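Asks: Sequence first, predicted coordinates after that:
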Amino acid sequence: MGKEFRNQLMKVQKQFPQIIKEVRGKGLLNAVELNSKALSPISAYDVCLKLKDRGILAKPTHDTIIRLTPPLSMSSEDLQEAPKALHALLEHDLPEMKKQKPETVSGTVPNVCDRCGRNLYG
């Protein structure tokens, strides 16, 4: 099932090669790495929130990686929902998200995580 899941995610990657940099994983533990330049100013966290609205729970890692870990008891039909939701998000939601979220000031690197408040470099 893990290979089937990755194959479905790779089909989405082929349709959006400028946004999805890499699909990787082992078994049902998978990651989708996004291209930060093509995604800017949107982060993996923002994408995960939109996936949640579409019924898919995912975990952002850093600013560009989405971790997908479906339950081991999931059926093959249900397993197809995450790639479908990711495709729909990239096709329909992402352009609108980019319009709504203002660009960050270039040249500044945040020292504090915007989600947990942890000091990133100190």
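Replies: Structure's in. What do you need?
Asks: CA atoms for contacts and neighbours, from now on please.
Replies: Will do.
Asks: show me where this structure has strands.
Replies: Remark: strands assigned in the chain by DSSP state E are 20-26, 29-34, 59-61, 65-68.
Asks: How about Met10: what's its closest non-neighbour residue?
Replies: Among residues not flanking Met10 along the chain, Val23 sits closest, at 6.3 Å (CA to CA, 6 or more residues apart in numbering).
Asks: Hmm, Ala31 and that neighbour touching each other?
Replies: Yes. Using CA atoms under 8 Å as the test, Val23 is close enough to Ala31 to be in contact (5.8 Å).
Asks: adding another structure so you can compare the two:
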Amino acid sequence: MGTYHLDLGDAQTEELDDVIHLLVDDAELDVDAFISSDQGSDEPRRGSLVIVRNDERSAAATRWVQAVEDLTTEQDVVIIAGDPASPEARRLHLTKAWAATSFHEDEDEDPEAIALAFADIAVK
């Protein structure tokens, strides 16, 4: 897929360094393969994934991270695979997502990584 972007709404996005560790219904899946081949499901598919922010962080995304880290809230999250301006870009929809934990993926470069748990996942 190449690049991923966190969709913040109102045509605002933040480019992510990576989306990793996709777990759907207790099965670890390759993120790119899932986005390319997901056929949907009538049943909710619970799981989690990790988004890794890069050094160019927008204030809007930082506010979003602070909001999603409030474990009393759940919100829908959209991750765009590819160019956010392209109508062809696939969108990964996480329903009722919350931050399961925040951690550092690489202590040397210190990128911010956020593990998101979700009640359902779909590609549109």
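Replies: Cool, got the structure. Computed from a prediction, not measured in an experiment: that's the story for all the values here.
Asks: What would you report as the TM-score here?
Replies: Once superposed, chain against chain, the TM-score is 0.34 (TM-score structural alignment, normalised by the length of the first structure); 68 aligned residues with a CA RMSD of 4.4 Å.
Asks: Look at Pro61 of the second structure and give its secondary structure.
Replies: That one is not Pro; residue 61 of the second structure is Ala. helix (DSSP: H, G, I helix; E, B strand; the rest coil).
Asks: need the contact list for it.
Replies: 6, 8, 13-14 (CA atoms under 8 Å, 6 or more residues apart in numbering).
Asks: again, but for Ile65 of the first structure
Replies: 31-34, 44.
Asks: which two in those residues are spaced the farthest apart?
Replies: Across those, no pair lies farther apart than Ala31 and Ala44, at 11.2 Å, counting by CA to CA.
Asks: show me what contacts Thr62 of the second structure?
Replies: No contacts exist for Thr62 of the second structure under CA under 8 Å, 6+ apart.
Asks: Val23 and Ala31 of the first structure: who's more crowded?
Replies: Ranked by neighbour count (other CA atoms under 10 Å), Val23 of the first structure and Ala31 place Ala31 first, with 22 against 19.
Asks: and the gap between the residue nearest to that one when sequence neighbours are not counted and Glu96 of the first structure?
Replies: With CA to CA, 6+ apart as the measure, Arg67 is the residue that lies nearest to Ala31 of the first structure, at 4.4 Å, once sequence neighbours are left out. According to CA to CA, to the nearest Å, Arg67 of the first structure stands 23 Å off from Glu96 of the first structure.
Asks: No further questions, thank you.
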